[in-house]
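A.B. asks: Starting from these lines, generate the structure:
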Amino acid sequence: MSNRIAIVTGGNRGIGLAIVRALSNSPKTTVLLTSRDISAGKAAIASLTSASSVQCHQLDTSDKRSIHKFYVKREYGKIDVLINNAGVNLDHGQKFTAENARRTLDVNYYGTLHMCQSFIPLMQDGGRVVNIASVAGHLRSIPSEDIQSRFTDSNLDVNKLDEILKGYLSDVVDGTYVQKGWPNMRSYSVSKVAVIAMTNILARENKHLYINSCCPGWVKTDMGGLVGKPTKSEDDGAKIPVRLAVGDIGGVSGEFWENPGIHDTEDGRVSKW
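C.D. replies: Got it, this is the predicted structure:
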């Protein structure tokens, strides 16, 4: 087996670092840990007991220029695994604003999309993409059945999905988003619904790859602790993403994976979106 090249965004802490830690122990795998703050990324690598196969790169996934600078084709020629873990949740602990909603979509959805668009072309047959989503991104989080149906339309593509999200932000700006059927003060949920929908689109368009989304569970991280007391460790939270990246998934692509129970620590199964 040739050396596997794996990118992990937001790899300097939390679930991202746990994913890096697990992948660093995989045979013949070079892990490219990316971090918005390069010093935080280097500190993360220093915390690993096995870091010889891990490299640190500065990357802000919400900035297209940063993504373009992180162009690894010259050095590696290909990518085998892309794990889009970087994300924010600005709905808790501060006032809900249109700017926070925009920032949430920029990082969680558009950042993930732009990473996929930039690196999928470098993937060979059998390459894997793992987009970190959330149970907060279940369709039931959106009150309007009409809006739900737009996300599941079989003809949906990324351009039409962009129109849906622009409509959401416009509704947030003019204060009508709740009465139009969007969830109240939950831009994080909307961003993760969009990530799952986008994952399904990319899987349809790239049948030579395995492209899936997943919820790592309720994990003891800074983000996970915003709404209560999480039940999973960071290493437990890494199990599903790592399985989707390098484990046996039975040839499944274009699905949403999660654990069925809040206390489960298994490595995931396909779930109804």
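A.B. asks: drop to CA atoms for contacts and neighbour counts, all remaining ones
C.D. replies: Noted.
A.B. asks: For Arg102, give its distance to Gly268.
C.D. replies: 31 Å (CA to CA, to the nearest Å).
A.B. asks: These two: who's more crowded?
C.D. replies: Just comparing Arg102 and Gly268: by other CA atoms under 10 Å the higher neighbour count belongs to Gly268, 22 against 19.
A.B. asks: now the helices: where do they sit in the stretch 101-250 of the chain?
C.D. replies: Secondary structure of the stretch 101-250 of the chain by DSSP state H, counting those that start in this stretch: the helices cover 111-119, 145-152, 158-173, 187-205, 234-237, 239-246.
A.B. asks: Format those helices as JSON lines; extra columns: mean neighbour count and distance to Val219.
C.D. replies: Below are the helices of the stretch 101-250 of the chain laid out as JSON lines (neighbours: other CA atoms under 10 Å; distance: least, CA to CA, whole Å):
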{"stretch": "helix 111-119", "mean neighbour count": "19", "distance to Val219": "21"}
{"stretch": "helix 145-152", "mean neighbour count": "14", "distance to Val219": "27"}
{"stretch": "helix 158-173", "mean neighbour count": "16", "distance to Val219": "27"}
{"stretch": "helix 187-205", "mean neighbour count": "24", "distance to Val219": "16"}
{"stretch": "helix 234-237", "mean neighbour count": "22", "distance to Val219": "6"}
{"stretch": "helix 239-246", "mean neighbour count": "22", "distance to Val219": "11"}
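A.B. asks: I have a second one here; can you model it like the first so I can compare?
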Amino acid sequence: MSSKVAIVTGGNKGIGLATVRGLCQRFEGIVYLTSRDVARGEKAVSDLQKEGLNPKYHQLDISDNKSVEVFRDYIKETYGGIDVLVNNAAIHYPRDSTVPISVKAEQTLFVNYFSTLSTCEILFPILRDGARVVNVSSSAGRLNHILNQELRQKFEDPTLTIPELSNLMRDYVDAAKLGTHAADWGNSSYAVSKVGLNALTKVQQRLLNDRDIKVNAVHPGFVDTDMSLHKGTLSVEEGARGPLYLALDAPDSVRGQYLWYDTTIVSWYDGTPIEKSETTVVQ
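C.D. replies: So this is what the prediction gives:
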């Protein structure tokens, strides 16, 4: 039987690195730390090896389809498939960034939504039946960050398709370039990208139900990382709790959900707790 395989994108630091560490400690299979930058990725692997852990490394730039295809072919040929995929890689411009909103919108959505989507489209065909996919989201991904009610209804449409969702993401980028985005979409490109990721999670789950694949999104909390400018109040280990729970421990019935870092299932609309997933099986 082929070894089980777990993959973490953007795994060389922060929550991604802590997730790799936790998988190495508990996952019964092979764990791949991936990163865009080879030197940083190999350094992270070396550091984990000093802790007595043994992740493997492969270069993976989610914004480069060729890189993802090379990785897919390697994993397929070597192991036959993937059992856990943690989509962690993302970018975030600081609140005080002077980069124009047109650039923030295009770049943030390109990485956080479109590149995650293309990575999934390339890797999903080699997911094994029963696999788990974890989309690392944010509290910024709450639907109420979208101000226009008609837009919110489009995101919540139970028949929403990926092409339709991608068109919504393009509509935002276009509005940002025109400077007409604020009234409908708010002022945070990061929030829009994570709303898109949460919507994608639900669509992906619907498409993969017949293969018993679980796809969920998680807000890891306000974590002390480069992305939070180290203002976060949680450690990276605490930030990895939610991703690890979904990758290893959540009941199989937890599908297409939005979880908080303490593993509570919450409303996508406003983050209101729905179920405590540690003790309640979601039907």
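A.B. asks: Superposed, what's their TM-score?
C.D. replies: The TM-score (TM-score structural alignment, normalised by the length of structure 1) is 0.92; 261 aligned residues with a CA RMSD of 1.5 Å.
A.B. asks: picking up where we left off before, and Asp91 of structure 1, which of the helices of the stretch 101-250 of structure 1 is closest to it?
C.D. replies: Asp91 of structure 1 lies closest to helix 187-205 among the helices of the stretch 101-250 of structure 1, at 6.7 Å (CA to CA).
A.B. asks: where's the closest one relative to the chain centroid, distance-wise?
C.D. replies: Helix 187-205 of structure 1 sits 9 Å away from the centroid of its parent chain (CA atoms, centre = their mean, to the nearest Å).
A.B. asks: go on, stretch 186-204 of structure 2?
C.D. replies: Its chain's C-alpha centre and that of stretch 186-204 of structure 2 lie 10 Å apart, by CA atoms, centre = their mean.
A.B. asks: residue ranges for the strands of structure 2, please.
C.D. replies: 5-8, 30-35, 56-59, 82-87, 127-136, 214-218, 258-259, 264-266, 273-276 (DSSP state E).
A.B. asks: These: which one's closest to Lys154 of structure 2?
C.D. replies: Minimum separation from Lys154 of structure 2 across these (CA to CA) falls at strand 258-259, 17.9 Å.
A.B. asks: Which residue numbers in structure 1 does the closest one align to?
C.D. replies: The alignment of strand 258-259 of structure 2 onto structure 1 (TM-score structural alignment) covers residues 256-257.
A.B. asks: thinking Pro273 of structure 2 is in contact with Thr263, fair?
C.D. replies: No. The pair Pro273 of structure 2 / Thr263 is not scored as a contact, 10.1 Å apart, by CA atoms under 8 Å.
A.B. asks: Spatially central residue in structure 1, please.
C.D. replies: Centroid-nearest residue in structure 1: Ile132, 2.9 Å away (criterion: CA atoms, centre = their mean).
A.B. asks: Map that residue onto structure 2.
C.D. replies: Alignment note (TM-score structural alignment): Ile132 of structure 1 maps to Val136 of structure 2.
A.B. asks: these two touch, right, its match and Leu246?
C.D. replies: No. Contact criterion CA under 8 Å: Val136 of structure 2 and Leu246 do not qualify, at 10.4 Å.
A.B. asks: Show me what Ala247 of structure 2 aligns to in structure 1.
C.D. replies: When structure 1 is aligned by TM-score structural alignment, Ala247 of structure 2 is paired with Ala245.
A.B. asks: Would you agree Ala199 of structure 2 is in contact with Phe155?
C.D. replies: Yes. The criterion here is CA under 8 Å, and Ala199 of structure 2 meets it with Phe155 at 6.4 Å.
A.B. asks: Can you work out which residues contact both of the two?
C.D. replies: Common neighbours of Ala199 of structure 2 and Phe155 are listed as Leu165 (criterion: CA atoms under 8 Å, 6 or more residues apart in numbering).
A.B. asks: list the contacts for Asn112 of structure 2?
C.D. replies: By CA under 8 Å, 6+ apart, the residues touching Asn112 of structure 2 are Ala89, Ala90, Ile91, Ser193, Lys194, Leu197.
A.B. asks: how does it look with 7 Å?
C.D. replies: Asn112 of structure 2 sits next to Ala90, Ile91, Ser193 when contact means CA atoms under 7 Å, 6 or more residues apart in numbering.
A.B. asks: Would you mind finding the match for the second one in structure 1?
C.D. replies: Same thing as Ile91 of structure 2. For Ile91 of structure 2, the residue aligned by TM-score structural alignment is Val88.
A.B. asks: And Asp224 of structure 2, by the same measure?
C.D. replies: When structure 1 is aligned by TM-score structural alignment, Asp224 of structure 2 is paired with Lys220.
A.B. asks: which residues touch that match?
C.D. replies: Contacts of Lys220 of structure 1 by CA under 7 Å, 6+ apart are Pro230, Thr231, Lys232, Ser233, Glu234.
A.B. asks: which of the residues you listed show up in structure 2 as well?
C.D. replies: Checked against structure 2 using both residues aligned by TM-score structural alignment, their matches' CA atoms under 7 Å, the contacts of Lys220 of structure 1 keep these contacts: Pro230, Thr231, Lys232, Ser233, Glu234.
A.B. asks: Surely the third one and Trp218 touch.
C.D. replies: In this case it means Lys232 of structure 1. Yes. The pair Lys232 of structure 1 / Trp218 is scored as a contact, 5.9 Å apart, by CA atoms under 7 Å.
A.B. asks: Between the two, point out the one with more neighbours.
C.D. replies: The residue with more neighbours, out of Lys232 of structure 1 and Trp218, is Trp218; 23 against 20, by other CA under 10 Å.
A.B. asks: thinking again about what came up before, export the helices of the stretch 101-250 of structure 1 to JSON lines and tack on distance to Ser39 of structure 1?
C.D. replies: Shown next, in JSON lines, are these (distance: least, CA to CA, whole Å):
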{"stretch": "helix 111-119", "distance to Ser39 of structure 1": "21"}
{"stretch": "helix 145-152", "distance to Ser39 of structure 1": "39"}
{"stretch": "helix 158-173", "distance to Ser39 of structure 1": "33"}
{"stretch": "helix 187-205", "distance to Ser39 of structure 1": "27"}
{"stretch": "helix 234-237", "distance to Ser39 of structure 1": "21"}
{"stretch": "helix 239-246", "distance to Ser39 of structure 1": "25"}
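A.B. asks: so which of those helices comes closest to Thr97 of structure 1?
C.D. replies: Proximity to Thr97 of structure 1 (CA to CA) singles out helix 158-173 among the helices of the stretch 101-250 of structure 1, at 8.0 Å.
A.B. asks: by contact count, what packs against that closest one?
C.D. replies: Taking 3 or more CA pairs under 7 Å, 6 or more residues apart in numbering; DSSP states H and E as contact, the helices and strands that helix 158-173 of structure 1 lies on are helix 98-105.
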